[in-house]
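Chemist: Next one to model:
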Amino acid sequence: MSAPASASPSAAPTARDRRRWAQYLVNERAEARVYRELAGRRDGEEADILQALADAEGRHEAHWLQLLGGEPSSLPRASFGTSLLGWMAKHFGSIFVLALAQNAEDRSPYEDDPHATPAMAADEKVHREVVRGLAARGRRRLSGTFRAAVFGANDGLVSNLALVMGIGATGVAPKFVLFSGIAGLLAGALSMGAGEYVSVRSQRELLASTEPSDYADAALAHLDLDANELALVYRTRGMPEAEAQARARRAIEASKLPGGLGPATGPIATGADHHEVVGSAWGAALSSFCFFASGAIIPVLPWIFGMSGLAAILLALLLVGIVLMSTGAMVGLLSGAPPLRRALRQLGIGFGAAAVTYVLGLLFDVTLG
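Modeler: Below is the predicted model:
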């Protein structure tokens, strides 16, 4: 959001100018504290980068102090967004703080304020890219399990909310709604778990079938040093022809020595353990089951605790709405998008699905037929 600017930076500052400068001053100080707080939780290169950002905010702070003629007797509070960043920097992981900071740097008013120097406006643009890069590092470090938790729980929320809304609208007894919700939870969670097991198991089997083996190692000592196909093995692994030929010669020469082949001369260099990267099929299945079930149980809670009718439906909508907005905001933060917009989009999708099945349930109202 751009702040109003004076007609000329050389004109005598108005009271409005001074209030704006004071607001900039406290915001710069608060942002510098955020970066220092995050730098204290990091080490190495990332800590240095965050500290450099804090130092840059300090230079901007000095500019506004100079225009104000020194420390004002009273200062406003930092803006809500900056205060929120400071609070999150103390209580949450840096990935969420950096994602919010990325958006905050994008809304810098300095480009439109004649009292901010061109260097300061340029700084803010560069800061946004620096923060984007740091946030991207954090996103890459997030485990697949974390992402699966968010999306799996969301799947359970939306599908089971739509189910209990549709069943509840037909006018059946509360016990039937409860049974339908529990059945939907188990069916969906089992389906997710089974699907994940098959997917991971198939991927592990595929990797196992394509990984190099030591099948031909024992035959290397009998190959002709000048005429052999061992270089072709290396070339199938992406090695240039000349390098493959040299590697093949070294491998054959080593195989004829008493010590035999070593890890650097064998036909296939040891690579990463792809099975570890893929993970366990049972672990993936269990986590998918739990993630889906954790979301799917929420729409059923009112009926579990004996509620029925409109009160149960409204409470289910409230509970699911809170969680949908939370997961939507989290996804927005992780993707660098505005969290409120993503939260409302998630809410709209979930409630839209529930509305469709609720109307369908009304059409099949058992009390009418």
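Chemist: going forward, measure contacts and count neighbours with C-alpha atoms only.
Modeler: Noted.
Chemist: How much space separates His275 from Met192?
Modeler: His275 sits 21 Å away from Met192, going by C-alpha to C-alpha, to the nearest Å.
Chemist: Now for Ser255: which residues touch it?
Modeler: Ser255 makes contacts with 220-221, 261, as judged by C-alpha atoms under 8 Å, 6 or more residues apart in numbering.
Chemist: for whatever helix or strand Phe179 lives in, packing partners?
Modeler: Here Phe179 sits within helix 174-210, counting by DSSP states H and E. Identification of packing neighbours for helix 174-210 by 3 or more C-alpha pairs under 8 Å, 6 or more residues apart in numbering; DSSP states H and E yields helix 144-169, helix 274-278, helix 281-296, helix 301-304.
Chemist: Another sequence for comparison is provided below:
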Amino acid sequence: MSQATRPDEPSRADLRRWSRYLADERAEAAVYRDLARRRAGEERAILLALADAEGRHEAHWMSLLGDRAARVPAVSLRTRILGFFARRFGSVFVLALAQRAESRSPYETDAHATAAMAADERIHQEVVRGLAARGRARLSGTFRAAVFGANDGLVSNLALVLGIGATGVPAATVLFTGIAGLLAGALSMGAGEYVSVRSQRELLDASTPDPEVHTAVPHLDVDANELALVYRARGMSEQEALVHARAVVAEYDPAVAAARAAESRALGAVTDEHEEIGSAWGAATSSFCFFASGAVIPVVPYLLGLTGVAAVVTAAILVGLALLVTGTIVGVLSGASPWRRALRQLAIGYGAAAATYALGLAFGTTLA
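Modeler: Take a look at the predicted model:
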């Protein structure tokens, strides 16, 4: 393992950089420990191991700084934000942020960091990615419906309100149109999400093997290949299926098979094997509520009594801020750049609204 050597006379820039690294390593170790306190079992052990690794990196920078290690600067804003969220929430958002932080480690290009430290940071990124993926899987069904429901509500109702408002109709008409669009869209989203998730779960349930089928095994004529057909349908070759079927019949124990079936039923009663899809009612409710929460924002200026250009500009600003928030959330969870995702959401939303606003102006001019 290669080791970095301490320069005889480090420059001021070196000392500042090492001090910053030291502060960040200490803070990142604290983040992992805070997250570990909110976890149990394997995840807790993994997070504590990551904290220990950050401690080794901390010791490296302390050895380079020597007596100067007592004058460590404040940690970076990014690391402070991570620590705050880890202490308050300990959620998948923190792991997603930590994943991005690990991916931006400067150790590979720093001559005073060891090759082992740079390798550690690359591996840490993959470890945190794996932990974050578990959280994303738990969120994927209902959370997906919630985030994209809110985004759809923002974009569709802003486009509707701006398009109608541009025609020059009274503000009361725009307000009623916005409320009607909110209700119609929320009901449509909720119903569609319920049908989608429910159908997906039913399809997966239909593909789940029957735990009671073992009762037929003692009465099978294995020479007729009935059991072998099951294994062939599951992908085995004809010869492999026949050999496996003969082994199952020869080794069949009714008591053991019944115990396994009972265990399977009990496990299914306490766990949801289709957890990643989410529940149909949960997805439908989230879609309805979040679409409505997004769709109400373009209507707020009209509810407050604004009219004309003032209402249009206010609605656009409010929706723009909300789109930046939803884009940032999606970016954080996906491990991508939050700002890039936020700006993309903003561009798409404003593009749709601009198109309907221009159409409204054209129709308004024609009607006038």
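Chemist: TM-score for the pair, please.
Modeler: Here the TM-score for the pair of chains, by TM-score structural alignment, normalised by the length of structure 2, is 0.83; 354 aligned residues with a C-alpha RMSD of 3.4 Å.
Chemist: before we move on, back to that, give me the mean deviation of the helix holding Phe179 of structure 1 from structure 2.
Modeler: Following the fit onto structure 2, the mean deviation recorded for helix 174-210 of structure 1 is 2.8 Å by mean C-alpha distance after the TM-score superposition for structure 1.
Chemist: now the angle between helix 144-169 and that helix, please.
Modeler: 150 degrees (axes from the mean of the first three to the mean of the last three C-alpha atoms, to 10 degrees).
Chemist: Does Ala47 of structure 1 touch Glu37 like I think?
Modeler: No - Ala47 of structure 1 is beyond contact range of Glu37, at 9.8 Å (criterion: C-alpha atoms under 8 Å).
Chemist: export the helices and strands packed on helix 174-210 of structure 1 to JSON lines and tack on mean neighbour count?
Modeler: Listed next are those as JSON lines, based on neighbours: other C-alpha atoms under 10 Å:
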{"stretch": "helix 144-169", "mean neighbour count": "22"}
{"stretch": "helix 274-278", "mean neighbour count": "12"}
{"stretch": "helix 281-296", "mean neighbour count": "23"}
{"stretch": "helix 301-304", "mean neighbour count": "20"}
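Chemist: out of those helices, nearest to Ala22 of structure 1?
Modeler: With respect to Ala22 of structure 1, and counting by C-alpha to C-alpha, the nearest of those is helix 144-169 at 40.7 Å.
Chemist: Give me the mean distance between that closest one and structure 2.
Modeler: Mean deviation for helix 144-169 of structure 1: 0.9 Å (mean C-alpha distance after the TM-score superposition for structure 1).
Chemist: elements contacting that helix?
Modeler: Helix 144-169 of structure 1 sits against helix 174-210, helix 281-296, helix 309-335, helix 339-363, with contacts defined as 3+ C-alpha pairs under 8 Å, 6+ apart.
Chemist: quick one, which of those is packed in tightest?
Modeler: Comparing those by mean neighbour count (mean count of other C-alpha atoms under 10 Å), helix 281-296 comes out on top with a mean of 23.
Chemist: can you give me the angle that one makes with helix 174-210?
Modeler: 150 degrees.
Chemist: how big's the offset between helix 281-296 of structure 1 and structure 2?
Modeler: Averaged out, helix 281-296 of structure 1 is 3.1 Å away (mean C-alpha distance after the TM-score superposition for structure 1).
Chemist: Give the helix, strand or coil label for the residue of structure 1 positioned farthest from its centre.
Modeler: Centroid-distance maximum for structure 1: Asp224 at 54.0 Å, with C-alpha atoms, centre = their mean. When classified by DSSP: H, G, I helix; E, B strand; the rest coil, Asp224 of structure 1 comes out as coil.
Chemist: Give me the distance between it and Thr236 of structure 1.
Modeler: To Thr236 of structure 1, Asp224 of structure 1 is 20 Å away according to C-alpha to C-alpha.
Chemist: Arg137 of structure 1 now?
Modeler: 33 Å.
Chemist: Compare these two (neighbour count), which wins?
Modeler: Taking Arg137 of structure 1 and Thr236 together and counting by other C-alpha atoms under 10 Å, Arg137 has the greater number of neighbours (13 against 10).
Chemist: what stretch of structure 2 does whichever strand or helix holds that one fall on?
Modeler: Using DSSP H and E, Arg137 of structure 1 sits within helix 118-141. Counting by TM-score structural alignment, helix 118-141 of structure 1 falls onto residues 115-138 of structure 2.
Chemist: what separates that stretch from the chain centre, distance-wise?
Modeler: 15 Å (C-alpha atoms, centre = their mean, to the nearest Å).
Chemist: Against structure 1, what's the mean shift for it, could you check?
Modeler: Stretch 115-138 of structure 2 sits 1.7 Å off on average (mean C-alpha distance after the TM-score superposition for structure 1).
Chemist: What number of residues are in the vicinity of Arg234 of structure 2?
Modeler: Each residue near Arg234 of structure 2 was counted by other C-alpha under 10 Å, and the total is 10.
Chemist: how close does it get to Glu251 of structure 2?
Modeler: Using C-alpha to C-alpha, we find Arg234 of structure 2 at a distance of 21 Å from Glu251 of structure 2.
Chemist: closest one to Pro338 of structure 1 among the helices and strands packed on helix 174-210 of structure 1?
Modeler: Across these, Pro338 of structure 1 has its closest neighbour in helix 144-169 (17.3 Å, C-alpha to C-alpha).
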